[in-house]
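**Student:** Here is a sequence together with a model predicted from it:
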Amino acid sequence: MGRLLKILFFLLLLAFVGLIGFAYLGDLRPSQKVIEEPVKLDVD
């Protein structure tokens, strides 16, 4: 049982380190582009 807990702890630690690494090194910015559209105002 202790061996299983050690393996589970190691896997959780590895997943946490991977998540931190992805957060710092991964490109999480959305792609951006400029949208220009004329607006017609009905003002009398």
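**Tutor:** Yep, that arrived.
**Student:** Could you use CA atoms for every contact and neighbour count after this?
**Tutor:** Fine.
**Student:** any idea how far residue 8 is from residue 15?
**Tutor:** Relative to residue 15, residue 8 is positioned 11 Å away (Cα to Cα, to the nearest Å).
**Student:** what do those two both touch?
**Tutor:** Residues touching both residue 8 and residue 15 (Cα atoms under 8 Å, 6 or more residues apart in numbering): none.
**Student:** show me where this structure has helices.
**Tutor:** Secondary structure of the chain by DSSP state H: the helices cover 2-25.
**Student:** let's bring in a second model and compare:
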Amino acid sequence: MGKLLKWLFYLIILGFVALLVYAYLGPIFDADFAPTSEEIRIPVELDAN
């Protein structure tokens, strides 16, 4: 049971490091993480009685 937990811990750490590397090196390999931006206009009627 101890070996299983140790390997699971190593796997979690390895996955975390891989995610960090992908996040920092992704834009170099043409992976854009920025959301697309667009303007949204919604008319609002104030004090509508």
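**Tutor:** Looks like it came in fine. It should be emphasised that the depicted structure is a prediction, and the values quoted were computed from it without experimental measurement.
**Student:** so how many other residues sit close to residue 22 of the second structure?
**Tutor:** Residues lying near residue 22 of the second structure (other Cα atoms under 10 Å) number 14.
**Student:** what's the distance between it and residue 31 of the second structure?
**Tutor:** For residue 22 of the second structure relative to residue 31 of the second structure (Cα to Cα), the value is 9 Å.
**Student:** which residues touch residue 20 of the second structure?
**Tutor:** Here residue 20 of the second structure is in contact with no residue (Cα under 8 Å, 6+ apart).
**Student:** Can you give me the distance of it to residue 1 of the second structure?
**Tutor:** 29 Å.
**Student:** And for residue 9 of the second structure?
**Tutor:** Using Cα to Cα, residue 9 of the second structure is found at 12 Å from residue 1 of the second structure.
**Student:** Tell me which of the two has more neighbours.
**Tutor:** residue 9 (12 against 5).
**Student:** ok, now which ones touch that one?
**Tutor:** Taking Cα under 8 Å, 6+ apart, one finds nothing in contact with residue 9 of the second structure.
**Student:** Over to residue 16 of the first structure?
**Tutor:** No contacts exist for residue 16 of the first structure under Cα under 8 Å, 6+ apart.
**Student:** Would you check that residue 32 of the second structure makes contact with residue 26?
**Tutor:** Yes: applying Cα atoms under 8 Å, one finds residue 32 of the second structure in contact with residue 26, separated by 7.2 Å.
**Student:** Between those two, point out the one with more neighbours.
**Tutor:** With neighbours defined as other Cα under 10 Å, residue 32 of the second structure and residue 26 compare such that residue 26 has more, 14 against 10.
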